[in-house]
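Colleague: just coords:
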């Protein structure tokens, strides 16, 4: 009655061999590479566009909560400085990332899946129509045979109907 417990290495191997672990690893690597692209777009396109109205570096936008907000003689910042430019930059970066993921990945995949589902439903509908039509034809044949037998025992030209052996 002693059950063999899987070893630590066997459990780890089973964990690694599951498909979702590999998918997750691929997603992380692709996400990291994609982050570099988004960062380049923000630094190369968005920041210069924002810089057209002010400085090119969003991190330099700040407000002083408690004066004086200046660098003291020891190199330390004096006062309380709110760095809202870096928050704005991070927000823009997030919005750009979300827009690119949505418009280039999520939306096309949703349309593709919807198209496949519509094709599947259309195919099922055609098959159901064919099945119903075949069933109706068989019922009509049955009804015609029943009516033929009930209408008279004689077939064409006075010969006995099939199945009637006189």
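Modeller: Good, I have the coordinates. Because the structure is a prediction, the values reported are computed rather than measured.

Colleague: CA atoms for contacts and neighbours, from now on please.
Modeller: OK.

Colleague: so residue 88 versus residue 26, what's the distance?
Modeller: For residue 88, the distance to residue 26 equals 30 Å [Cα to Cα, to the nearest Å].

Colleague: so which elements touch the one helix or strand residue 110 maps to?
Modeller: In this structure, residue 110 sits in helix 107-151 according to DSSP states H and E. Judged by 3 or more Cα pairs under 8 Å, 6 or more residues apart in numbering; DSSP states H and E, helix 107-151 is in contact with no other helix or strand.

Colleague: strands of the protein, residue ranges please.
Modeller: Here the chain has its strands, by DSSP state E, at 63-71, 77-82.

Colleague: and the last one, what does it pack against?
Modeller: This points to strand 77-82. Strand 77-82 sits against strand 63-71, with contacts defined as 3+ Cα pairs under 8 Å, 6+ apart.

Colleague: alright, now check it against this:
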């Protein structure tokens, strides 16, 4: 029997790593980590001071008590200020990413796609015109052949 040799674990792992989506994912993680610093700087340096001018920059101090007395670490405290702060930070970060990265990239890609379609459209017009000319030439040759056969 001619048994097919299965690839080794190392060969399978190497093939897995060399697939494009793994490399793309690794690049995305590295770029995302680097971009996180930019976004955090924008949020910490610009957005938080603006929000702090209206209220407070530190929402962690806000909480609610579920037990009869909450002093220090005693009692059951709901730290809703921390949740609100994290939620606001997420929304602000998402807005910065959308308006500084996603929206400009989408506009660029749509313009590039429109240019590509316009370029393809001109080729199609030329091809259709050439096809029509070739059909006319064919029809003229067929007409000449038909008239030439009638004279014999």
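Modeller: Great, that's in hand. Given the structure is predicted, the values throughout are model-derived calculations rather than measurements.

Colleague: now what about the TM-score between them?
Modeller: Superposed pair, TM-score by TM-score structural alignment, normalised by the length of structure 2: 0.76. Supporting alignment: 148 aligned residues with a Cα RMSD of 2.9 Å.

Colleague: circling back: pull the distance from the helix holding residue 110 of structure 1 to the chain's centre.
Modeller: Relative to its chain's centre, helix 107-151 of structure 1 lies at 31 Å (Cα atoms, centre = their mean, to the nearest Å).

Colleague: re the thing from before, most tightly packed of the strands of structure 1?
Modeller: Of all the strands of structure 1, strand 77-82 has the most neighbours on average by mean count of other Cα atoms under 10 Å, namely a mean of 15.

Colleague: please give me every residue in contact with the alignment partner in structure 1 of residue 100 of structure 2.
Modeller: Using TM-score structural alignment, the partner of residue 100 of structure 2 in structure 1 is residue 104. For residue 104 of structure 1, the contact set (Cα atoms under 8 Å, 6 or more residues apart in numbering) is empty.

Colleague: likewise residue 99 of structure 2?
Modeller: Contacts of residue 99 of structure 2 by Cα under 8 Å, 6+ apart: none found.

Colleague: now with 10 Å, please.
Modeller: Contacts were defined as Cα atoms under 10 Å, 6 or more residues apart in numbering; by that measure residue 99 of structure 2 touches residue 105.

Colleague: how many residues are close by residue 85 of structure 1?
Modeller: By other Cα atoms under 10 Å, the residues close to residue 85 of structure 1 number 16.

Colleague: that one matches what in structure 2?
Modeller: By TM-score structural alignment, residue 85 of structure 1 lines up with residue 81 in structure 2.

Colleague: and its match, how far from residue 64 of structure 2?
Modeller: Here the criterion is Cα to Cα. By it, residue 81 of structure 2 lies 9 Å from residue 64 of structure 2.
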